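Visitor: predicted model and sequence follow; I will ask about them next.
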Amino acid sequence: MRRKESTVSRVRRALMRLGVALPALPSWAWAADFGFRPPRDPEDAAAEGLMRDLAERILPVYQDVDKDAFLANVTALQIVSGAYRAAQDSSRSLRERRKGKPFDVLAERATLDGIYAGARMLEAQGRVGFAEAYARSFDELVSPLDNAQAQAVMARLEIPAAAFREPLRQAFDLWRAKGSLPEAEALALVRTWLSYQSRRSFSGLLPELFAAQNGSRYVAQADVRIPVRGGVVHASVVRPGRAEGPLPALLRFTLDPAEDDARRSAARGYVGITAYVRGRTPDGKGAVWPFVRDSEDAAAVIDWIARQAWSDGRVVMLGEGYSGYAAWAAARRRPAALKAIATIAPMAPGIDFPMAGQIFRNAMVRWAQEHALAEPLHASTNGDADAGPDAVWQALDARWYRGNRPYWDIDRVLLGKRSRLIRTWLTHPSHDRYWQKFLPSADQFARIDIPVLSFAGYFGADAGALHFHREHLRNRPQADTTLLLGPYDASSIRRGMATTLRGYTPDPVAHVDLPELRYQWIDHILKGANKPALLADRVNYQVMGADQWRHAPLLEAPERAPLRLYLDTSARGEPHRLLPAPAEGGGNARLSVDLADRRDVRTPWPDALRMKQLPARNSISFVGDPLPEGTEIIGSLRGVFDITPSRQDVDFSVSLYEQTASGECQLLFDPYDFRASYAGHRVRRRLLRAGERQLLAFTVERVTACRLAAGSRLVLVVGINKRPDRQIDYGSGKDVNSETVTDAKWPLRVRWHARSYVEIQTGKSS
């Protein structure tokens, strides 16, 4: 595990998230500092001159033993200095050096900088205006690239200038206070300034330039109407323009036009197809009813693809979230042309959406509004036209939390009107037949005989993938299924890992281009390419803190020794201990939460993965002894609570941390909330016996893999759910949707007794 970042590191993180890599320098070079008085903000009229002055002072002294990194950084310095011809020469030298090597970030940068330097040089010579100069330079450097390389360059150019503005402003504010900055940070600042300033000049030119490039490379059909039973499905189809003969197809079945990656698939030599849920058009319009017809419609689209002249009869489905679910929905019908599915954090209806642990999340209302209805929130509802979407929805959550309305009214509170879709979902709080019909049955899982690839993360991007993976293997032990797990959350697993993730610094080996890895796996399936080494076994997981990947046939194997820890109930006060054996002498650990108290409505819930202080709100902590040696843990936390609850139901929250010898705490998986009455059997609710001692077995629907350092402690935090952004169970035993704050007549109390324990597998054999 890494130490928590300094302020300087946080700014560097913001820059690197945008691809602004800090250079590798010889040790003596890190001592060089440059005086710098930053402008007020990136739009300050003085900013360009100040940045030029900084670049001019760095150029004469900058050195780097890595010749390629040197050329990349010198090019940026020369452009910002106004030495466009020299920059063009440096960029050309770097492109020559990268020939025959993978088209990586350095090759992309050499192309991007070469385009801009060439355009500015032509403009400076007075021959043409900037728009024409940029078009010439763009065509000169992009046209010779193959489709995949050109697609990578255009994707980088599409990053808007606004994405660089905030990191730039943060850097200006930081170095304004310090008065000088080290060479590495100065180089990163120059690179970020170049990315920001250059895009302000050429971003408006890109649509026409991209259209010309894509028009010469691909055959695209923007709105194809595919007949399905009782209607049509809209789709976009993109084919390589110079293809010789039929090709395999990559299909994404989605409701979000932002996921349209058909051209990226075509750049890889496939026919790329993005098909939309019935009722949705490629421009994002049209209301849909999620899940209901996706299985038969996606299968019909696959059959249609197989009949086209450009198809070789083979289709692979890919997707993330909802489109990942759609891939499984199609696979259960086993269309003949479907040869594999490859998903990233797929959604599993009734498992992780719209509820998780059988607790409904307010986020389902936002998702239904933005994705199912494809409608913005009305200004009359949010009351603040200037607030960003996240702030608006947080304010609405607070409105719900402060009120005394049953959860049946969550749509009225958040949207100002009834939603038939939300009402339908609320009618099915258990994993009943309504949800089951959307997922493969046991028999259908047993018949899915195509290769399957799934990616999942430890921090909130795992429940759906784990469900599909485990059920597939449970019902078809010989299944050709591959699972990759790492320290990703719902955002980073789709968009890429930054240098830090919510305060945690992932191991270097965790930085994997997952969409690219998925394409490599598809190349293996459809083109006979080598299987990616990272996917060597059925289960491939990154061990946090060890900077290593592990490969195993099963996520949890019986030969692995479990680490069982009992909750200490004998001591008074907190923190309680985690013990290797049950405590003697009786006693109990107690937690009391006033579910009617709303004074915390404005107190934000932390989402940091690494912190100096454990969360204490509405929770109780149990701390283990220092580990005598480094210990690897892997899998899902399981346990039994020996409890006496004061009411007939409780919504628990379970978190596990590594507390390092320095006192910092690292979250090991995303906190898991679950309703006690559904623990272990999400189909049927079984109320607790208020006032009686009883055993409650549970399994956390999360997974982790971590090497705990010698001297570290495991810390278990158990809380009772009371949050503005989700349903609250007041424990009356009624339908939770019907409960209100009035049902919280007295604080909810839980006592833990000596037989309570948790356990997780270790890397050791038993």
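Guide: Sure thing, it's come through.

Visitor: make it CA atoms for all contacts and neighbour counts henceforth
Guide: OK.

Visitor: the host helix or strand of residue 315: how far from the chain's middle?
Guide: Using DSSP states H and E, residue 315 maps to strand 311-321. Centroid displacement of strand 311-321 relative to its chain, using CA atoms, centre = their mean, to the nearest Å, is 22 Å.

Visitor: elements contacting it?
Guide: On a contact count with 3 or more CA pairs under 8 Å, 6 or more residues apart in numbering; DSSP states H and E, strand 311-321 meets strand 247-254, helix 294-306, helix 322-331, strand 338-346.

Visitor: alright, now check it against this:
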Amino acid sequence: MKFKILLALIFVNLMQAQKFYFPKTAATDSLILEKQMPGLAEQVISNLQTVKHKPENNIDFLDSLFRLQIVAKDYKKAMMTLSEYRNEFADHNMGGYKSMGYELYSLAKLAQTETKASFPNALQSVFNKKYESIDPKLIPRIGAAIEGDVNDSRKLLKKVLSKQQGKDSIDYNSALALCKTYLNYKTYSSILPQSSKLLESKDQEKFIIETKDLKTKYGNTLTITIVRKKENKSPLPVILASNIYAGQFDSFFGKRAAIYNYVGAVVNTRGKRNSNDENNPFEYESQDIYEVIDWISKQPWCNGKVGMMGGSYLGFSQWAAVKKLHPALKTIVPQVAVGIGIDYPSKNNVFMSYMLRWIQYVTNNKYTDELDFGNATKWDSINTKWYKSGKSFRALDTISGKPSKIFQRWLDHPGYDQYWKKMVPYKEEFAKINIPILTTTGYYDDDQIGALYYFKEHNKYNKNAEHYMTIGPYTHGGAQSFGYTYVEGNRIDPSARISIDDLAFSWFDYILKNGKKPEILKDKVNFQIMNTNTWKHVPTLDQMHTSTLKFYLQNSKNNSSVFNKPGSLSFTKQTVDFKNRDDKDTYYGVSKKDSIKTTDFIYFESEVLDKDLIMSGNLSGVFNISINKKDIDTSTLLYEIKPNGKSFWLSTHLARASYAKDNEVRQLLEPNKIQQIPIKQSIFMSKKIEKGSKLLLLVGVNKNSAWQINYGTGKDVSEETIKDSGEPLEVKWYNDSYVEIPVYED
């Protein structure tokens, strides 16, 4: 037995050390590179299929495999693998557009060989066949599926090859990266711009697309794109999107509505496309959209009914639109809507570093700055530089090299004040919103808190609100498109893999064309319980759970339970030194791969669960704490630890303690006095936690480059620097603190 183990270890070490022959001349000579790549790809394929290199997630394996097969010029096998990949990506028609650029390239290469045609002629032939055979609902997605930047892919290929100069061998990971980079360049340099022109020609046959500028009564310019299907001759309801991401999604949003037999209208916000106005995101949507709807409602192709749709910023825009409701606006479908001032640019009053990256993304030019936004290395470096410097959060834009008035203006409003309130409905204004609404969000949606905030406020102030919500295991992107087979590396129940597009347009048919109500909307709140393959339907968010389970800040030992209130009061002490910017990271877990970072946290483990538990809803509860400063940003995470040691994230909560009771008014803490901090607006989750698992609760202090750092002086946190840190923060987490877990039972 020992001998077998020794042999296995030797084999693993050999595999780790294994390298492939790759002549150094291939890094500098394109002709030699062309000859070497197919053989290299074949070697990488055989290694990809070994236990050592095969990804745990089948979709990642198939994604790598079909790309390698294309590089190896095994185009027929690549197309079969791509088909499998699409089925794994989304097991319904919505997956059919994925990686279409690679598909067109491969099919054109096959056709070129079989018919002896030139590559451009072969590409034209396969493109036309693909366009005619594809599910019509995917036609709007073709543009995004085939787009790529030839110059960027060329630069990236040169960068990867430069690392091989002077070397006659290449390791597995580098070879895999080279094959993928090479394929990107080969594909896009071969099919562009021809495929884009072919798509434009096809679109002209199917759609009437018009772009024009609108002048508002205040003298501002807004660019609007109108898309109609040529076969639809009569006036139709119009589906409007207000899009700050000018150019990127305009055509898609318009064509998507037209494909579902509506008129698509996409208006760009001030300062975008042809507008020379100042671009101030979020500030003027309410005012401008009213005028846009008024104009649309009077056009000959509109039957007087307008609906709105879209996600993220476009979801926010719909709530801005109903602050002053136009009579022609009959319904909105806000998806993953940004809760301005609620979950963005701060979450529970803690500003995020990402806001600066996003501001520059949408304001650097009249469209979107894809190169800058996509440069994760640059932005990680900026955030790290700020963090290491100890400078105030206000210095972040200067450190980035591009000062921003918008960034500074947002920081002037750390509480939910009039600046934010003027953008969307506030309190009693929700009572006046009397049109039907469908909200969609997901357990993994970055703007879930915002989406649910609007839903709760509307139902709170308008008791007769016709407002439905669908929530399931969807990401920010998935909850505004379709349910993927995998989310965050986990396979999702088949029942959750629905088309959000179909749901939205079924809703529009129901409201705007007197159709049937979508089947899934059996009640106001419709949620999918992960790991059960079932949907549940209840009248209110509170009824997503039937009871609660209190998890107290104590570890299970000596037959005690974290779910029982402790008999005597004690505390766990945590010390955080804000001056130290070189913390040694700590982890919880059975292996590095499955570990959970615990730096700046303390953790509490439950006993092993003796029965299944369905968590359904969001965490609440209270922290009873004492600190030696005037404020603290608390961070909370809840995980399921499965019997095999693997972890599953369940919920998070981040909040500024001084705003925890009222997000409009700051109430500083009294140092060294026990105070109660409520837990509100955490992340929703609905999932069956299996018997034999246990729960892991992390509570701690926010201290990282992704967020502001609250040094606890009581001053404006954006102004504080490392010089304000003083003595280390000491937190006493009292054991009568608890996180309340919502539990659902049939």
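Guide: Thanks, I have it. These numbers come from a predicted model, not from an experiment.

Visitor: need the TM-score from the superposition.
Guide: Here the TM-score for the pair of chains, by TM-score structural alignment, normalised by the length of structure 2, is 0.79; 669 aligned residues with a CA RMSD of 4.4 Å.

Visitor: dump the helices and strands packed on strand 311-321 of structure 1 into CSV; add distance to residue 235 of structure 1 and mean neighbour count as well.
Guide: Formatted as CSV, these follow (distance: least, CA to CA, whole Å; neighbours: other CA atoms under 10 Å):
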stretch, distance to residue 235 of structure 1, mean neighbour count
strand 247-254, 9, 27
helix 294-306, 9, 22
helix 322-331, 14, 27
strand 338-346, 18, 26
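
Visitor: make TSV from those and add distance to residue 522 of structure 1 to it.
Guide: Formatted as TSV, those follow (distance: least, CA to CA, whole Å):
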stretch	distance to residue 522 of structure 1
strand 247-254	9
helix 294-306	17
helix 322-331	14
strand 338-346	8
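
Visitor: quick check: which of these is nearest to residue 490 of structure 1?
Guide: Of all these, strand 338-346 sits nearest to residue 490 of structure 1, with 7.5 Å by CA to CA.

Visitor: could you give the residue range in structure 2 aligned to that closest one?
Guide: Matched against structure 2 by TM-score structural alignment, strand 338-346 of structure 1 falls on residues 329-337.

Visitor: apart from its neighbours in sequence, what residue is nearest the alignment partner in structure 1 of residue 639 of structure 2?
Guide: Using TM-score structural alignment, the partner of residue 639 of structure 2 in structure 1 is residue 657. In this structure, residue 657 of structure 1 finds its nearest non-sequential neighbour in residue 667, 4.5 Å apart by CA to CA, 6 or more residues apart in numbering.

Visitor: the helices in the stretch 1-150 of structure 1, which residues?
Guide: Using DSSP state H, counting those that start in this stretch, the helices of the stretch 1-150 of structure 1 run over residues 7-17, 47-58, 67-81, 84-98, 105-124, 130-142, 147-157.

Visitor: mind putting those in TSV, mean neighbour count and distance to residue 701 of structure 1 included?
Guide: Listed next are those as TSV, based on neighbours: other CA atoms under 10 Å; distance: least, CA to CA, whole Å:
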stretch	mean neighbour count	distance to residue 701 of structure 1
helix 7-17	19	29
helix 47-58	18	50
helix 67-81	23	44
helix 84-98	20	45
helix 105-124	22	37
helix 130-142	18	47
helix 147-157	18	35
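
Visitor: and the most centrally placed residue in structure 2, what does it touch?
Guide: Among the residues of structure 2, the one closest to the centroid is residue 476, at 3.5 Å (CA atoms, centre = their mean). Residue 476 of structure 2 is in contact with 312, 336, 441, 442, 444, 445, 446, 447, counting by CA atoms under 8 Å, 6 or more residues apart in numbering.

Visitor: which of the residues you listed show up in structure 1 as well?
Guide: Using both residues aligned by TM-score structural alignment, their matches' CA atoms under 8 Å, structure 1 keeps these contacts from those: 336, 442, 444, 446, 447.

Visitor: and the furthest pair within those residues?
Guide: 336 and 444 (10.3 Å).

Visitor: okay but the residue nearest to residue 657 of structure 1 is in contact with residue 610, surely?
Guide: Yes - between residue 667 of structure 1 and residue 610 there is a contact at 6.2 Å, judged by CA atoms under 8 Å.

Visitor: if I look at these two, which residues touch both of them?
Guide: When CA under 8 Å, 6+ apart defines a contact, no residue borders residue 667 of structure 1 and residue 610 alike.

Visitor: coming back round to it: of the kept ones among the contacts of residue 476 of structure 2 - the most surrounded one?
Guide: Within these, neighbour counts (other CA atoms under 10 Å) peak at residue 336, which reaches 33 neighbours.

Visitor: counterpart of residue 609 of structure 2 in structure 1?
Guide: Aligning on TM-score structural alignment places residue 609 of structure 2 opposite residue 627 in structure 1.

Visitor: and that match, how far from residue 707 of structure 1?
Guide: From residue 627 of structure 1 over to residue 707 of structure 1 the distance is 11 Å, taken as CA to CA, to the nearest Å.

Visitor: the two - which one has more neighbours?
Guide: Between residue 627 of structure 1 and residue 707, counted using other CA under 10 Å, the more crowded position is residue 707 (20 against 15).

Visitor: residue 582 of structure 2: how many residues sit nearby?
Guide: Neighbour count of residue 582 of structure 2, defined by other CA under 10 Å: 7.

Visitor: now, the kept ones among the contacts of residue 476 of structure 2 that are in strands?
Guide: 442, 444 (DSSP state E).

Visitor: a markdown table for the kept ones among the contacts of residue 476 of structure 2, including distance to residue 142 of structure 2?
Guide: Putting those into a markdown table (distance: CA to CA, whole Å) gives the following:
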| residue | distance to residue 142 of structure 2 |
| --- | --- |
| 336 | 23 |
| 442 | 25 |
| 444 | 26 |
| 446 | 26 |
| 447 | 27 |
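
Visitor: out of the kept ones among the contacts of residue 476 of structure 2, which is nearest to residue 308 of structure 2?
Guide: Among those, residue 336 lies closest to residue 308 of structure 2 (CA to CA), at 13.7 Å.
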